[in-house]
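> Curious how this folds, go ahead:
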Amino acid sequence: MGDFELDGILARDSEPVTVLGLCQLRLLKDSRWPWLMLVPQRGGMTEIFDLTPLDQALLTFETNMVGAALKKVTGATKINVGALGNIVRQLHVHVIARFEGDPNWPGPIWGFGQAAPYDESRKQDFLKKLIEAL
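Purely as a prediction, here's the structure:
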C-alpha cells in the first residue's frame, strides 16, 4: 500500500468520499448521474487480475456493497459497473446509477455532453445518505 498514488486525472475528476477496506470511494464531479468510483489502494495495478486473490475478493465485496447502497439511496433503474481503463490505466471501478430518461439513457455515459457540477447542498445530502446506507 505504500507505493499507491492516485492518478492525476482520477484526482482531478473526482473527490474523496471515504476509504473502505481496500478502496478509496470517490464521487465523480458530474451531477448528471450519481457516479461513484472505487480505486484499490495498491500501486501498479491496471487489471483486476493483477490484484491478489484476497484483494480481488475485497474489490468484489466493496463493489457490491457500494452498488447496493447507491441503488437504495437513488432508487435507480439500473446500477452500471465498469472497469475500462482505456484512458487512465490505474485500476478503478465505476459504479453509476442510471434511470430511464436520464441524459443519454440507455446509451453509455462516457463521452456524452459536458459534466455538470453539483450543487453543494444537494451533493452533501446525497453523500450523507450514501454513507448511512454503507
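> going forward, measure contacts between C-alpha atoms and count neighbours the same way
Will do.
> Run through who's touching the longest helix along the chain.
If you go by DSSP state H, the chain has its longest helix at helix 53-74. Contact partners of helix 53-74, identified using Cα atoms under 8 Å, 6 or more residues apart in numbering, comprise 20-23, 34, 38, 40, 48-49, 76, 78-79, 93, 95-97, 126, 129-130, 133-134.
> and this one, so I can compare the two:
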Amino acid sequence: MHQFILDKKLQKDCIFIKDLELSQLLLMNDSNYPWLILAPRKNNLTEIIDLDQDDQIILLSEINYVSKILKKHLNVDKINIASLGNIVSQLHIHIIGRYFNDISYPKPIWGEVDSVEYNEIKISNFKEIFKN
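A predicted model of the protein is given here:
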C-alpha cells in the first residue's frame, strides 16, 4: 500500500485536524468561515466516482459527521458542500459553514475577501470539537 500524499496547496492552505476512517479532516486557514475539507487518503483520485461504493458510503458518512458538528457546535445557518477541482485536482470535499451575516453572504466565498488566518486558540477549539 502506498503512503497517502496530500496535494501541496492543501498542505499549505490547511491545518490538519484529524484522520477519519477514510479521509484527512482539514481546516482551511481562513477564519472568515468555518471551512473544513475532507481529503480521502487515497492517491490518484479526482472524482467521487473514482472511489469504490464502500468508500463512497464512508465519505458520505464523514460529510454528515462534519456537517452535524458545524450545526451543533457552531450553529451555522447553512452548510455548503462541494467537490471542486479547478485549482486542486486531488479529490477533496469542501464543507463550509455559512452565517447569514458572514462577510460574504450570500455570495460565494472564493475571491470575495482576503483570508484571515486562525490563531492558535481557535485552532485548538476546532480540534476540540472534532475530538470524538
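> Quantify their similarity with the TM-score.
The TM-score (TM-score structural alignment, normalised by the length of structure 2) is 0.94; 132 aligned residues with a Cα RMSD of 1.2 Å.
> Have a look at how far, on average, the longest helix of structure 1 is from structure 2.
Helix 53-74 of structure 1 differs from its equivalent in structure 2 by a mean of 0.8 Å after superposition (mean Cα distance after the TM-score superposition for structure 1).
> Next secondary structure element downstream of that helix?
strand 78-82 (DSSP states H and E).
> Which secondary structure elements does that following strand sit against?
On a contact count with 3 or more Cα pairs under 8 Å, 6 or more residues apart in numbering; DSSP states H and E, strand 78-82 of structure 1 meets helix 53-74, strand 93-98.
> want to try JSON lines for the ones you listed, with mean neighbour count and distance to residue 84 of structure 1 as columns?
Listed next are these as JSON lines, based on neighbours: other Cα atoms under 10 Å; distance: least, Cα to Cα, whole Å:
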{"stretch": "helix 53-74", "mean neighbour count": "17", "distance to residue 84 of structure 1": "15"}
{"stretch": "strand 93-98", "mean neighbour count": "22", "distance to residue 84 of structure 1": "8"}
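> Distance to residue 3 of structure 1 added to these, as JSON lines?
Below are those laid out as JSON lines (distance: least, Cα to Cα, whole Å):
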{"stretch": "helix 53-74", "distance to residue 3 of structure 1": "16"}
{"stretch": "strand 93-98", "distance to residue 3 of structure 1": "19"}
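> Which among those is found nearest to residue 114 of structure 1?
strand 93-98 (16.5 Å; Cα to Cα).
> Could you check the angle that closest one makes with strand 78-82?
160 degrees (axes from the mean of the first three to the mean of the last three Cα atoms, to 10 degrees).
> elements contacting strand 93-98 of structure 1?
strand 35-40, helix 53-74, strand 78-82.
> That strand: average distance to aligned residues in structure 2?
Aligned to structure 2 and superposed, strand 93-98 of structure 1 gives a mean residue distance of 0.6 Å (mean Cα distance after the TM-score superposition for structure 1).
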